[in-house]
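S.K.: With the input below, show me the fold.
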Amino acid sequence: MKILAISGSARRNSTNTSMLRAVSAIASDDIEIAIFDGVGCLPVFSPDLEGESLPEAVRDFIALISQSDGVIIASPEYVRSIPGGLKNAIDWLVSGDEIVHKPIALLHASHRGDDMLAGLRTVLATVTDRFADDIFLRLPLMKLEPAEVFQAVEMAENRSQVRAYLQAFSAYCTEDSETV
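M.R.: Next up, the predicted model:
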């Protein structure tokens, strides 16, 4: 099972990126997680750049989506909304078919952020018919340094929750491929 984990943060020491790295490190052997932490490196979406003019960074991002069996998104909340970089990344996917039937689930690194999550759920339910709204995990990791995030995810209770979350999402992705 190949999962692409997208961090919605452009920050170098992002809690969300650290959480995704920690989750990847404890995933079972049958789940391979690739992390995309480059939303801040994608150019601003413009329909004029689609098709043959598609920037290389966007082409690479779309290839990662295409090659995955499913996508997990972890994102901070900025001013009660989806960070601009993440929304921009999603905008680049709207005209293509790569995201339309792709299973997607959310993972969240904070005890808050419900407004952003509601907006992100609306956007994702619009761009894919496989958004798994009921497969969700929230870990209270906000304001932890990257090493502390790894330690928190490694804790027995969190490790168990992460593995159950990944197994549920993996099953959902497999269910999709068996019915298509």
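S.K.: Only C-alpha atoms from now on, for both contacts and neighbour counts.
M.R.: Noted.
S.K.: Pull the contacting residues for the most centrally placed residue in the chain.
M.R.: For the chain, the residue nearest the mean C-alpha position is residue 73 (1.7 Å; CA atoms, centre = their mean). If a contact means CA atoms under 8 Å, 6 or more residues apart in numbering, then residue 73 has 5, 6, 7, 8, 104, 105, 106, 107 as its contacts.
S.K.: Now render the residues you listed as JSON lines, adding neighbour count, secondary structure and distance to residue 53.
M.R.: Formatted as JSON lines, the contacts of residue 73 follow (neighbours: other CA atoms under 10 Å; DSSP: H, G, I helix; E, B strand; the rest coil; distance: CA to CA, whole Å):
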{"residue": "5", "neighbour count": "28", "secondary structure": "strand", "distance to residue 53": "26"}
{"residue": "6", "neighbour count": "25", "secondary structure": "strand", "distance to residue 53": "24"}
{"residue": "7", "neighbour count": "28", "secondary structure": "strand", "distance to residue 53": "26"}
{"residue": "8", "neighbour count": "26", "secondary structure": "coil", "distance to residue 53": "25"}
{"residue": "104", "neighbour count": "26", "secondary structure": "strand", "distance to residue 53": "27"}
{"residue": "105", "neighbour count": "24", "secondary structure": "strand", "distance to residue 53": "30"}
{"residue": "106", "neighbour count": "24", "secondary structure": "strand", "distance to residue 53": "31"}
{"residue": "107", "neighbour count": "23", "secondary structure": "strand", "distance to residue 53": "33"}
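S.K.: Would you do the same for the sequence below? I want to compare the two.
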Amino acid sequence: MPRLLALSGSLRARSANGAVLRSALDLFDGAATTADIGALPHFNPDLDGEGATPPPPVAALRTAAAAADALLLVSPEYAHGVPGVLKNALDWLVSSGECVGKPVAVITASPFPTGGDHANAQLRETLRMMSAEVIADACREIPAIGPKIDPATERVTDEPTLADLRTALAHLATAATRPGTATPAAP
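M.R.: This next block holds a predicted model:
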């Protein structure tokens, strides 16, 4: 059973992307955890240089990423780009190696018809530079997300969107369980 680490690019309590993330975790056939990236300090290599001990939230993120078989990033798009909080989290993972060869899915959702295409493309490029394995068949851009969410449950209720999420997660799970891609369990 694959272990998934999910990161949300939105810190809003009632975020549409948070609803997409919760829905995806409900659908995922495996163990899933989320990382609290809002607690991370601003990226500063001086805090993590040779011989330095990374700040506790950074160490926790790295440990969680290392223990996961796959990563799921769900994010809005701000000003045609990646939200700073998510980019900050990825910056802390760039040089530490937890993402190397790790299967990753990127899902962006937007109230607009583009589905967050700029942020999706930027995240994929950043992850490729980090040597993560971006699973194209597991990546999605969800347009006009607002009416697809039930505000009472804070979950996606639109059946075509749920079906598409199931398909994306199945592709990610398949990639995470291929021989040679499983991450050893953390001690």
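S.K.: pull the longest helix from structure 2.
M.R.: When structure 2 is parsed with DSSP state H, its longest helix is helix 159-176.
S.K.: contacts for it?
M.R.: Outside helix 159-176 of structure 2, the residues touching it (CA under 8 Å, 6+ apart) are 2, 23-24, 27-29, 69-70, 102-105, 135, 137-140, 142, 148, 156, 181-182.
S.K.: just stretch 143-154 of structure 2 next, same as before
M.R.: Taking CA under 8 Å, 6+ apart as the rule, stretch 143-154 of structure 2 contacts 14, 16, 19, 22, 109-116, 155-158, 161.
S.K.: Report the buried members of the contacts of helix 159-176 of structure 2.
M.R.: 2, 23-24, 27-29, 69-70, 102-105, 135, 138-140, 142, 148, 156, 182 (16 or more other CA atoms under 10 Å).
S.K.: From those residues, which land in strands?
M.R.: 70, 103, 104, 105, 140, 142, 156 (DSSP state E).
S.K.: of all the contacts of residue 73 of structure 1, which comes closest to residue 60 of structure 1?
M.R.: residue 6 (13.4 Å; CA to CA).
S.K.: which ones are touching that closest one?
M.R.: So residue 6 of structure 1 contacts 35, 36, 37, 71, 72, 73, 74 (CA under 8 Å, 6+ apart).
S.K.: do that again at 7 Å, thanks
M.R.: 35, 36, 37, 72, 73, 74 (CA atoms under 7 Å, 6 or more residues apart in numbering).
S.K.: before we move on, what about residue 72 of structure 2?
M.R.: 5, 6, 7, 104, 105, 106.
S.K.: Looking at structure 1 now, which of those residues still hold up?
M.R.: For these, the aligned pairs still in contact in structure 1 (both residues aligned by TM-score structural alignment, their matches' CA atoms under 7 Å) are 5, 6, 7, 104, 105, 106.
S.K.: if I read this right, the fourth one contacts residue 130, doesn't it?
M.R.: No: Residue 104 of structure 2 lies out of contact with residue 130 (CA atoms under 7 Å); the separation is 11.2 Å.
S.K.: ranges for the helices of structure 2?
M.R.: Going by DSSP H, structure 2 shows helices at 16-27, 56-67, 84-94, 117-129, 159-176.
S.K.: Any buried residues in the first one, and which?
M.R.: The neighbour-count criterion (16+ other CA under 10 Å) identifies 16, 17, 18, 19, 20, 21, 22, 23, 24, 25, 27 as the buried residues of helix 16-27 of structure 2.
S.K.: Is residue 23 of structure 2 in contact with residue 158, as I believe?
M.R.: No: Residue 23 of structure 2 lies out of contact with residue 158 (CA under 7 Å); the separation is 10.8 Å.
S.K.: Can you flag the buried ones in the contacts of stretch 143-154 of structure 2?
M.R.: Members of the contacts of stretch 143-154 of structure 2 classed as buried by 16+ other CA under 10 Å are 16, 19, 22, 109, 110, 111, 115, 116, 155, 156, 157, 161.
S.K.: State the pair within these that is farthest apart.
M.R.: So, these by CA to CA: farthest apart are 116 and 157, at 19.7 Å.
S.K.: Dump the kept ones among the contacts of residue 72 of structure 2 into TSV; add distance to residue 120 of structure 2 as well.
M.R.: Shown next, in TSV, are those (distance: CA to CA, whole Å):
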residue	distance to residue 120 of structure 2
5	18
6	15
7	14
104	12
105	10
106	6
